[in-house]
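Student: mind looking at a prediction? Sequence and model below.
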Amino acid sequence: MNWILLIIGGLFETGFAISLGKAQQTSGKEFYLWILAFAIFVCASMFLLYKSMGGEHAIPVGTAYAVWGAIGAIGTIIAGIILFKEPMGFWRLFFLTTLIISVVGLQIVSSKA
């Protein structure tokens, strides 16, 4: 259950990064709505990170933070490519893939510890 909370928290981290990107592209009332979305996403993300590190099946803080940050980074890169038309070159995708492999590896070794 803690891994599920952590994954959802990482997705909310993607949400708060996207919200900041969208806020930079807007003004007026729309700007404030994106800032409100940012505040909601960041609170939810931090709360789920916190919850994933506690309880009977707690994820170690170092692993939880690394995985949470990586999920947010991966989601933000993918969203940037799709929503903000950011470049999608070979090296960018190569290192994104190595990041994904690293996150999976951390999950595997943490569940065996």
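Tutor: Cool, got the structure.
Student: going by C-alpha atoms from here, please, whenever you check contacts or count neighbours.
Tutor: Fine.
Student: tell me who's in contact with the residue most central in space within the chain.
Tutor: Nearest to the geometric centre of the chain sits residue 72, at 1.7 Å (Cα atoms, centre = their mean). For residue 72, the contact set (Cα atoms under 8 Å, 6 or more residues apart in numbering) comprises 10, 11, 12, 13, 14.
Student: now for the residues you listed, which pair is the farthest apart?
Tutor: 10 and 14 (6.5 Å; Cα to Cα).
Student: what do these two both touch?
Tutor: 71, 72.
Student: adding another structure so you can compare the two:
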Amino acid sequence: MSWILLGVAGLLEIAFAFGMKWSAGFSRLWPSVYAVATGLSSIVLLTLSLRVLPVGTAYAVWTGIGAAGTAILGMLWLGEPVSLARVACIGLVLSGVVGLKLVSGSAA
């Protein structure tokens, strides 16, 4: 269950990043509300997952999901640059996330 909470927290971290982008520096009300809600929700779920998971593993997975997901969606939706090197680096981040899950030894 902790891994599921952590995965959802990572997805909310992606939503938070886009909320910050859409809020234009927190100058637009509803995108700002969205950013705050998704950011706080992400942190709450991360905190709940830390009841079982090691902090180093959970934090690395959380930030990895957020960073890779935001970069991928930025390329798909926002027209951010796509290059082989950039995609390969995102692949390395994702492989690190998967690797940490596989070696964590925690099925919780």
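Tutor: That came in fine, so what should we check first? Bear in mind the structure is a predicted one, so any value in this text is a computation, not a measurement.
Student: which one in structure 2 is aligned with the residue nearest to the centre of structure 1?
Tutor: Using TM-score structural alignment, the partner of residue 72 of structure 1 in structure 2 is residue 66.
Student: distance between whichever strand or helix holds its match and the chain's centre?
Tutor: Taking DSSP states H and E as the definition, one finds residue 66 of structure 2 inside helix 55-77. Between the centre of helix 55-77 of structure 2 and the centre of its host chain there is 4 Å, according to Cα atoms, centre = their mean, to the nearest Å.
Student: distance of the residue sitting furthest away from the middle of structure 1 from residue 21 of structure 1?
Tutor: The centre of structure 1 is farthest from one residue, residue 28, which by Cα atoms, centre = their mean lies 27.2 Å away. Note on residue 28 of structure 1: its distance to residue 21 of structure 1, by Cα to Cα, to the nearest Å, is 15 Å.
Student: and the helix holding residue 66 of structure 2, how far from structure 1 on average?
Tutor: Compared with structure 1 after the fit, helix 55-77 of structure 2 shows a mean deviation of 0.7 Å (mean Cα distance after the TM-score superposition for structure 1).
Student: that helix: what's the following helix or strand?
Tutor: helix 84-103.
Student: which secondary structure elements does the longest helix anywhere in structure 1 contact?
Tutor: The single longest helix within structure 1, with elements called by DSSP state H, is helix 28-52. When contacts are defined as 3 or more Cα pairs under 8 Å, 6 or more residues apart in numbering; DSSP states H and E, helix 28-52 of structure 1 sits against helix 2-24, helix 61-83.
Student: so how far does the first one sit from its counterpart in structure 2?
Tutor: Plainly put, helix 2-24 of structure 1 ends up 0.6 Å away from its match in structure 2 on average once the two are laid over each other (mean Cα distance after the TM-score superposition for structure 1).
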